[in-house]
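*Asks:* No sequence on hand, only this structure:
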């Protein structure tokens, strides 16, 4: 598999600014992991659903990763805050930033891009 391969994730309209995340599964360095896609300021972004403070999923309810203002991605367990457009730590107990997953949008569909260390889950 090459870095150029893309996989359909969801309809572009499924991602609303500051809204519910769309979850998906990936294999990251040989481990199955949850990931999520969100929209922030009109642009779709995706990350591994893994807090850098303690590697656990960040959402307190499925897809609920934004804070109440829709401006920060929050780890519900420890309160670490991340910038939605870069994944960089913005405050709280985090170590570095979230693992970003490349996305693209075309013809009303959001696609995620595979990489050497990031592959689709085999069915």
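*Replies:* Right, received. Where do you want to start? Worth saying up front: this structure is predicted, and the values here are computed from it rather than measured.
*Asks:* Every contact and neighbour count from this point should use C-alpha atoms.
*Replies:* OK.
*Asks:* what's the nearest residue to the residue nearest the centre of the chain if we skip its chain neighbours?
*Replies:* Closest residue to the average C-alpha location of the chain: residue 47 at 2.7 Å, with C-alpha atoms, centre = their mean. Leaving aside its sequence neighbours, residue 47 sits nearest to residue 100 (C-alpha to C-alpha, 6 or more residues apart in numbering; 4.4 Å).
*Asks:* gap between that neighbour and residue 116?
*Replies:* According to C-alpha to C-alpha, to the nearest Å, residue 100 and residue 116 sit 14 Å apart.
*Asks:* looking at this, residue 13 is in a strand?
*Replies:* No. Going by DSSP: H, G, I helix; E, B strand; the rest coil, the assignment for residue 13 is helix, not a strand.
*Asks:* What is the neighbour count of it?
*Replies:* 10 (other C-alpha atoms under 10 Å).
*Asks:* Pasting the second one now:
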């Protein structure tokens, strides 16, 4: 079992619906406060920095909306880069690598994020 140290309650498990709206939160990345988002895909919560790898800007086309119409891909609204919801890896479009993944765990009806676990960009 991996220990991530300090964990912070992010939301209730029921706040994340498969393919639904994300729950936004702030993280410190490269010395700056940045927006991040948590989603649920196929029953599992995932979180990423809200920054497209094509152009470093937030991805949501409407507040907290990241999934395409099929609910299978995370999309950047500006240029159409697509990412895999489970890994953040580039799935198509003008991506330059994968999204920066944020460690989450879920227990007792609560999703937690781990503040001292280093944020890692996903390799492609």
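*Replies:* That came in fine, so what should we check first? None of these values were measured; they are calculated from a predicted model.
*Asks:* Next, the TM-score between them, please.
*Replies:* Comparison of the two superposed chains (TM-score structural alignment, normalised by the length of the first structure) gives a TM-score of 0.91, and 117 aligned residues with a C-alpha RMSD of 1.4 Å.
*Asks:* I figured the residue nearest to the centre of the first structure was touching residue 35, is that so?
*Replies:* Yes. Counting by C-alpha atoms under 8 Å, residue 47 of the first structure does reach residue 35; the two are 5.6 Å apart.
*Asks:* Would you map the strands across the first structure?
*Replies:* 6-11, 22-28, 31-40, 43-48, 73-74, 81-82, 89-91, 100-101, 103-106, 109-113, 118-120 (DSSP state E).
*Asks:* Go through those and name the closest to residue 66 of the first structure.
*Replies:* Minimum separation from residue 66 of the first structure across the strands of the first structure (C-alpha to C-alpha) falls at strand 73-74, 4.5 Å.
*Asks:* Contacts for that closest one, please.
*Replies:* 58-59, 65-67, 80-84 (C-alpha atoms under 8 Å, 6 or more residues apart in numbering).
*Asks:* Try it again at 6 Å.
*Replies:* The contact list for strand 73-74 of the first structure (C-alpha atoms under 6 Å, 6 or more residues apart in numbering) reads 65-66, 80-82, 84.
*Asks:* And that strand against the second structure, how far off on average?
*Replies:* When the second structure is superposed, strand 73-74 of the first structure averages 0.1 Å from its matched positions, counting by mean C-alpha distance after the TM-score superposition for the first structure.
*Asks:* chain center to that strand, what's the gap?
*Replies:* In terms of C-alpha atoms, centre = their mean, to the nearest Å, the gap separating the centre of strand 73-74 of the first structure from the centre of its chain is 11 Å.
*Asks:* got it, and stretch 31-46 of the second structure?
*Replies:* The answer for stretch 31-46 of the second structure is 3 Å, by C-alpha atoms, centre = their mean.
*Asks:* And for stretch 61-81 of the first structure?
*Replies:* So, by C-alpha atoms, centre = their mean, the centroid of stretch 61-81 of the first structure is 12 Å from its chain's centroid.
*Asks:* What of stretch 22-42 of the first structure?
*Replies:* 4 Å.
*Asks:* and the end-to-end length of that stretch?
*Replies:* End-to-end for stretch 22-42 of the first structure, by C-alpha to C-alpha: 15 Å.
*Asks:* do stretch 93-109 of the first structure as well
*Replies:* Criterion C-alpha to C-alpha; first-to-last residue distance in stretch 93-109 of the first structure is 35 Å.
*Asks:* ok, residues contacting it?
*Replies:* Under C-alpha under 6 Å, 6+ apart, the answer for stretch 93-109 of the first structure is 10-12, 46-48, 52-53, 80, 87-89, 110-113.
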